[in-house]
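Chemist: Could you look at this predicted model? Sequence included:
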Amino acid sequence: MAEIKLIALDLDGTLLNENKDLSEENLWALKECIARGIYIVPATGRTVYGIPEPVKNIPGVRYAITINGGKVVDMEENNIISSSLMTPEQTIEIMEMAEKYPVMYDAYVEGRGVSEARFMNHLDDYGLSEGVQKIIKSTRQIYPNIIEEIRKGGRMVDKMCIFFTDKKLREEIRQLLNKRGDVLVSSSMGNNLEINGLGATKGGGLLNLAAHLGLSREETMAFGDGENDITMIKQAGLGVAMGNAAPFLKEIADYITVSNEEDGVAAAIRKFVLK
């Protein structure tokens, strides 16, 4: 196995525990890697602004794969290394379709979440955990009408999300979106869909960043637990699934560590990197 020089880490369900906290054991492992010159890279469906401060503020954490690979960013220089975004027209079409169903939707524009009061005041209706609700409330800007805001702004959209109370409806809308052929659909929770522009995958983001840093695929390691981590686990030189990961991710991983509640990230880093 090649020497690992870059480690990409999904956050929710992977690096963070169920309370959305970074454990001391995982923090120690990340700092030890950085001290050895290894790049530690958050790889998340969130924007840069949604990366928790305890992770983003670790000295040496400079790069991030955000919005499911839609943007790879240099946080120190505030530069975008690669991007695959949605057009305003695509986003508005999907939102107007979503309006026909009992769902909640929002979007991210230039790293900021945009939502409406009619959604934010009813987060409990969508079975969102207290931790997820806290993240949503802290990362959304409220507008009277999201569609009109996007139409008026005319800016490219990072990604959009749709939240459901009905899993059957979730699959129905997923099929409708897949038939479009101009967006990528994934999920990070059992009750949501995340819609990105074509080319936006964590795996693609990982390879783009590795190329930017002059590294080979074999020198990368990635951790994940869910559907939006599939491409990253496949593309990495060493793909690690968490003990709490979905069965389909465990099937394609090179290694399965213990769960996020048992510091699975630190355990695998000790085994393969800090040996």
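Modeler: Perfect, thanks for sending it.
Chemist: From here on, just use CA atoms for contacts and neighbour counts.
Modeler: Noted.
Chemist: ok, Val103 - contacts?
Modeler: By Cα atoms under 8 Å, 6 or more residues apart in numbering, the contact list for Val103 reads 162-165.
Chemist: same thing but at 6 Å, please
Modeler: 163-164 (Cα atoms under 6 Å, 6 or more residues apart in numbering).
Chemist: for comparison:
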Amino acid sequence: MADIKLIALDMDGTLLNRDHEVTDYTKEVIGKALNQGVQVVLSTGRWLESCYPYAESLQLQSFLVTCNGGEIWTMNKELVEQHLLKTEDIEKMWHLAIEMGVSPWMISTTELFHNNRPDDFYTHEWLKFGCNSNDMGKLDDFNKELSYMEGLELTNSLPTNVEVNPEGVSKSRALRRVCKELGITMENVLACGDSLNDIKMIQDAGVGVAMGNAQEAIKKVANHVTDTNNNDGVAKAIEKYVL
């Protein structure tokens, strides 16, 4: 049995079911882990305001990894670490997405823009850029164009999107900082996820768990494949490796 002291959970497609809810069963299991002194950290592509209510309802106690590791927050909403994209890159990616017919969205330090843009990109600080399309050819072409730009980290949270952070930013890197703050190592981490933005933390964790609904690449690198997000896969993984 691994010596798990921290559970890192992706949200969409992992902790949350198809209705974007945490089931009562999963809440109960997370509560048991917390009562045993195990920290639980949401490690998500979401920005702070869209994940904090879930953390609060679960009575989490330590840190939040948001925007794929672009920010780390305490549960008191104190900013621990932040990594920003260049505004000129955000503006360039926006125009490129429109030209190529993919649906852009962006997260600044204060708000989410979805299929719209600010009047002036330079009045904001930018954490993350993304775009969606059901046309995989368009996504591949967009990815190819981004490969010519320097200083970017490309990933996804669904097969139908591309997500962009500053180069080197990942959930794994952020979790290493969290571990340092808590006086533990990645060997003490159980990480659960389903998409490419989870792959590094699953590879680097003491126990890396892919959801039953995960992308195949995630299942290949994981130590364990649990049930799907609609069948309490997170709770079952915690019961197997922690409780």
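Modeler: That came in fine, so what should we check first? If you're wondering where the values come from, they're calculated on a predicted model, not measured in any experiment.
Chemist: can you give me the helices in the second structure?
Modeler: 24-35, 48-57, 87-100, 136-146, 171-182, 199-204, 216-221, 233-241 (DSSP state H).
Chemist: For Leu15 of the second structure, which of those helices is the nearest?
Modeler: The minimum distance between Leu15 of the second structure and these falls on helix 233-241, with 6.1 Å, by Cα to Cα.
Chemist: okay, and the closest one goes to which residues in the first structure?
Modeler: The alignment of helix 233-241 of the second structure onto the first structure (TM-score structural alignment) spans residues 264-272.
Chemist: Check which residues of the matching stretch are buried.
Modeler: By neighbour count on 16 or more other Cα atoms under 10 Å, the buried set for stretch 264-272 of the first structure is 264-269.
Chemist: average offset between that stretch and the second structure?
Modeler: Superposed on the second structure, stretch 264-272 of the first structure shows a mean distance of 1.0 Å to its aligned residues (mean Cα distance after the TM-score superposition for the first structure).
Chemist: quick one: contacts for the counterpart of Ser133 of the second structure in the first structure?
Modeler: By TM-score structural alignment, Ser133 of the second structure lines up with Phe164 in the first structure. Going by Cα under 6 Å, 6+ apart, Phe164 of the first structure touches 103, 191.
Chemist: List the residues that contact the residue nearest the centre of the second structure.
Modeler: Centroid-nearest residue in the second structure, with Cα atoms, centre = their mean: Thr44, separated by 2.6 Å. Thr44 of the second structure makes contacts with 10-11, 66, 68, as judged by Cα under 6 Å, 6+ apart.
Chemist: try 8 Å
Modeler: 9-12, 51, 65-69, 171.
Chemist: Which positions in the first structure sit opposite stretch 173-180 of the second structure in the alignment?
Modeler: Using TM-score structural alignment, stretch 173-180 of the second structure pairs with 204-211 in the first structure.
Chemist: what's the average per-residue distance for the matching stretch once overlaid on the second structure?
Modeler: Mean deviation for stretch 204-211 of the first structure: 1.0 Å (mean Cα distance after the TM-score superposition for the first structure).
Chemist: Would you mind listing the outside residues contacting that stretch?
Modeler: 6, 8, 65, 69-72, 81-82, 216-217, 220, 231-232, 235-236.
Chemist: Just the buried residues of that stretch, please?
Modeler: In stretch 204-211 of the first structure, counting by 16+ other Cα under 10 Å, buried: 204-210.
Chemist: How far does that stretch sit from its chain's centre?
Modeler: 15 Å (Cα atoms, centre = their mean, to the nearest Å).
Chemist: What of stretch 86-94 of the first structure?
Modeler: Distance, centroid of stretch 86-94 of the first structure to centroid of chain: 20 Å (Cα atoms, centre = their mean).
Chemist: Same question for that stretch: list its buried residues.
Modeler: In stretch 86-94 of the first structure, counting by 16+ other Cα under 10 Å, buried: 86-89, 91-92, 94.
Chemist: now stretch 29-40 of the first structure
Modeler: Quick answer for stretch 29-40 of the first structure (16+ other Cα under 10 Å): 29-34, 38-40.
Chemist: and the gap between Gly50 of the first structure and Tyr39 of the first structure?
Modeler: 20 Å (Cα to Cα, to the nearest Å).
Chemist: Counterpart of Val48 of the first structure over in the second structure?
Modeler: In the second structure, Val48 of the first structure lands on Leu48 (TM-score structural alignment).
Chemist: which non-adjacent residue is nearest its match?
Modeler: Among residues not flanking Leu48 of the second structure along the chain, Thr66 sits closest, at 6.1 Å (Cα to Cα, 6 or more residues apart in numbering).
Chemist: OK, contacts around that neighbour?
Modeler: Counting by Cα under 8 Å, 6+ apart, Thr66 of the second structure has contacts 42-48, 51, 72-73.
Chemist: Also Pro88 of the first structure?
Modeler: 150-151, 154-157.
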